[in-house]
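Enquirer: With the input below, show me the fold.
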Amino acid sequence: MRKPLMTYPQAQRAVWPLVSALALLLLWELLFRQFAVPVYLAPKPSDILSTLISQRDALFGSLLTTLKVTVLAFLMAIAIGTLIAFLFVQSRLIESCLMPWAILFQVTPVVAIAPLVIIWIHNTTLALVVCAMLVAVFPVLTNTTLGLRSVNPGLLNLFHINQASGWQILLRLRLPNALPYFFSGLRISSGLALIGAVVAEFVAGTGGSGAGLAWQILQAGFQLNLPLMFAALFLITCSGLALFCLMSLLSHLFLRRWHDSALA
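Expert: Below is the predicted model of the structure:
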């Protein structure tokens, strides 16, 4: 008998957040209509929806620009973070030399780094990608390193007794053990990549046809166009939620048949 794609408790976990969100939006709409809150103070959901429809070309074009920077930065963070984590596991000396630099970039605000990166890198898109990558790489690096190191000592001794090579230990023991940690890092890093992309766009202040959602927010602030500002914020929030759900789905697909967290 085929296992159902979604059990009743899982369906409840998916439905109730949607129900509560719709109830909150309805309450927001009714209260703002009842008290006649002016749109220049705070828009109603209907005002935001109207703006999304009337300015869909500009908003969704900006969304694609921001998502392009986010995805490129996220992929770069995965590649760099995973590679450095492998180096850390192979040598404690390399970890001692490089980890302080990773921590330094993590604790330094991206708004302080972004102007330098934009000056040094003449390609604006590449500069934005690098800024967002610097924000997103640390969770991948630390989580993957922790997963690669957190192997069962008994299993590690068993591999050594059977004269397994370093590559065999890495591929057959450390990598499977690191997958839950790795996907946990991806869930965090995907949101940070989006935050880094938006902050870098704010600092760059690039406008025109290739502008991202940050430019739409800046422009809306200058014009006191709050429905446009909320519409851009709504798209950013939905993008972050979609990235998190996608990473959670990938984690479930890779871990569902063997890891305790997915089986539970």
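
Enquirer: Only C-alpha atoms from now on, for both contacts and neighbour counts.
Expert: OK.

Enquirer: if I look at S251, how far off is L22?
Expert: 28 Å (C-alpha to C-alpha, to the nearest Å).

Enquirer: Residue nearest the middle of the protein, spatially speaking?
Expert: Nearest residue to the geometric centre of the chain (C-alpha atoms, centre = their mean): S190, 1.7 Å.

Enquirer: chain center to the helix or strand hosting that one, what's the gap?
Expert: Secondary structure assignment for S190, by DSSP states H and E: helix 175-204. What separates the centre of helix 175-204 from the centre of its chain is 4 Å, taken as C-alpha atoms, centre = their mean, to the nearest Å.

Enquirer: check contacts around the nearest residue to V198 once chain neighbours are set aside.
Expert: Spatially, and ignoring its direct neighbours in sequence, V198 is nearest to A214 (5.6 Å; C-alpha to C-alpha, 6 or more residues apart in numbering). Applying C-alpha atoms under 8 Å, 6 or more residues apart in numbering, we find A214 in contact with 198-199, 201-202, 232.

Enquirer: Which one's more surrounded, S251 and L22?
Expert: Counting neighbours by other C-alpha atoms under 10 Å for S251 and for L22 shows that S251 has the greater number, 20 against 12.

Enquirer: Correct me if wrong: the more buried one contacts G185.
Expert: No. Judged on C-alpha atoms under 8 Å, S251 makes no contact with G185 at a distance of 10.6 Å.

Enquirer: Here is a second sequence; please produce its structure as well for comparison:
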Amino acid sequence: MDEGDLVLIRAQILHDLGDLVPENYRTVAGPGIGKGRADWMLGRILAKKKSLMTERQALACQILLLLGLYRVANDALAEKKARRASEQIPSEKKTDEETELRESGNNVLFFEYQLRQYLTLYSMHLPKNKGHALTSLIVLDGYEPGSVAVSTPKIPLISSPPANSDEEHLAALFDPLTRAGIAALFNMIDKETWKNYFERAARNGLINARQQGLTEICYNPFLVGEWLIKNNTNCTRRQIDQKLANNLPRRSRSMKELFTGENDTHLYN
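Expert: Below is the predicted model:
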């Protein structure tokens, strides 16, 4: 995907979302925040308003989130490639450097594929001429813009946006942790409180963050963080994001910008 395609898509998306976009967004998401992080943050904000959206707007919201994820991943990959080209890397570090480069490339491909899927689905809700003009270069093969069905696509296609799909994409950046690991990560909460949270997981909703680990039941750090923001008044978005940023697994470290950055205060209000 080139920058021109992304700009056109973004313009259509923001037009569709209309008054749902916060008035202060365009001034806050300025030079202090990269384009990718700004779009990702706006996508997260708008995801809370999905009950007010049409199906087309809900898809637009998801695409905005994925645009942000794709931009951040692609920028991180470009930065790594530029650094590799300009620096002399010691032979003993070349293997690690190549591994990081490959992992960054995998992140780009993953988010690009997700973005293509949602664009294909979104295009079915657009007038035929807009569907062709906006997405002819980047949607999946085997569909007709403006139609209501997909004809034998070459790549398996999502049929509708899953519930909380924005959270699923972000949760996928993290590896599951044991209960002890979760308590150690979010150590601003005492161990006794965590014990009560885990024991009552089925009743308090924490069970929705549970994942099966290799040998025992684990929890996804991102989903736990989202749960804490909703259920513990002492936990702020900024606090949780900082914890997550510092504990990304190696395969996702190139996405750290999503959870850090300056000038975010107004977007959290």
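
Enquirer: Drop the TM-score for these two in here.
Expert: Comparison of the two superposed chains (TM-score structural alignment, normalised by the length of the first structure) gives a TM-score of 0.26, and 109 aligned residues with a C-alpha RMSD of 5.6 Å.

Enquirer: hmm, back to that, if you count contacts, what does the helix holding S190 of the first structure end up packed against?
Expert: helix 56-90, helix 110-120, helix 124-149, helix 213-223, helix 226-255 (3 or more C-alpha pairs under 8 Å, 6 or more residues apart in numbering; DSSP states H and E).

Enquirer: Now do the second one: which elements does it pack against?
Expert: Spelled out, it's helix 110-120 of the first structure. By 3+ C-alpha pairs under 8 Å, 6+ apart, helix 110-120 of the first structure packs against helix 124-149, helix 175-204.

Enquirer: ok, the closest residue to Y219 of the second structure other than its chain neighbours to D166 of the second structure distance?
Expert: Spatial nearest neighbour of Y219 of the second structure, excluding adjacent residues (C-alpha to C-alpha, 6+ apart): R210 at 4.2 Å. Using C-alpha to C-alpha, we find R210 of the second structure at a distance of 17 Å from D166 of the second structure.

Enquirer: ok, of the contacts of A214 of the first structure, which one's closest to L75 of the first structure?
Expert: Of all those, L75 of the first structure sits closest to V198, with 16.5 Å by C-alpha to C-alpha.

Enquirer: Can you report how many residues lie near that closest one?
Expert: 24.

Enquirer: my guess is Y25 of the second structure contacts L267, does it?
Expert: Yes. Judged on C-alpha under 8 Å, Y25 of the second structure makes contact with L267 at a distance of 7.2 Å.

Enquirer: what's the overlap in contacts for the two?
Expert: Jointly contacting Y25 of the second structure and L267 under the rule C-alpha under 8 Å, 6+ apart are L42.

Enquirer: Name the nearest of the contacts of A214 of the first structure relative to A102 of the first structure.
Expert: Among the contacts of A214 of the first structure, and counting by C-alpha to C-alpha, the member closest to A102 of the first structure is V199, at 19.7 Å.

Enquirer: Without its sequence neighbours, what residue ends up closest to the closest one?
Expert: Nearest residue to V199 of the first structure in three dimensions, chain neighbours excluded: V111, at 6.9 Å (C-alpha to C-alpha, 6+ apart).

Enquirer: Include distance to T145 of the first structure when you put the contacts of A214 of the first structure into JSON lines, please.
Expert: Formatted as JSON lines, the contacts of A214 of the first structure follow (distance: C-alpha to C-alpha, whole Å):
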{"residue": "V198", "distance to T145 of the first structure": "28"}
{"residue": "V199", "distance to T145 of the first structure": "27"}
{"residue": "E201", "distance to T145 of the first structure": "30"}
{"residue": "F202", "distance to T145 of the first structure": "32"}
{"residue": "A232", "distance to T145 of the first structure": "36"}
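
Enquirer: Show the contacting residues for V89 of the first structure.
Expert: With contacts defined as C-alpha under 8 Å, 6+ apart, the neighbours of V89 of the first structure are 95, 145, 148-149.

Enquirer: And those residues, which two are furthest apart?
Expert: E95 and L148 (13.2 Å).

Enquirer: Return the set of buried residues in the helix or strand containing A23 of the first structure.
Expert: A23 of the first structure is part of helix 8-34, with elements assigned from DSSP H and E. Neighbour counts over helix 8-34 of the first structure (16 or more other C-alpha atoms under 10 Å) mark 28-29, 32 as buried.

Enquirer: from those, which is closest to I236 of the first structure?
Expert: Nearest to I236 of the first structure among these is W28, at 20.0 Å by C-alpha to C-alpha.

Enquirer: any idea how far A178 of the first structure is from that closest one?
Expert: For W28 of the first structure, the distance to A178 of the first structure - C-alpha to C-alpha - is 44 Å.

Enquirer: what's the spacing between F244 of the first structure and L250 of the first structure?
Expert: Counting by C-alpha to C-alpha - F244 of the first structure and L250 of the first structure are separated by 10 Å.

Enquirer: Thank you kindly, that will do.
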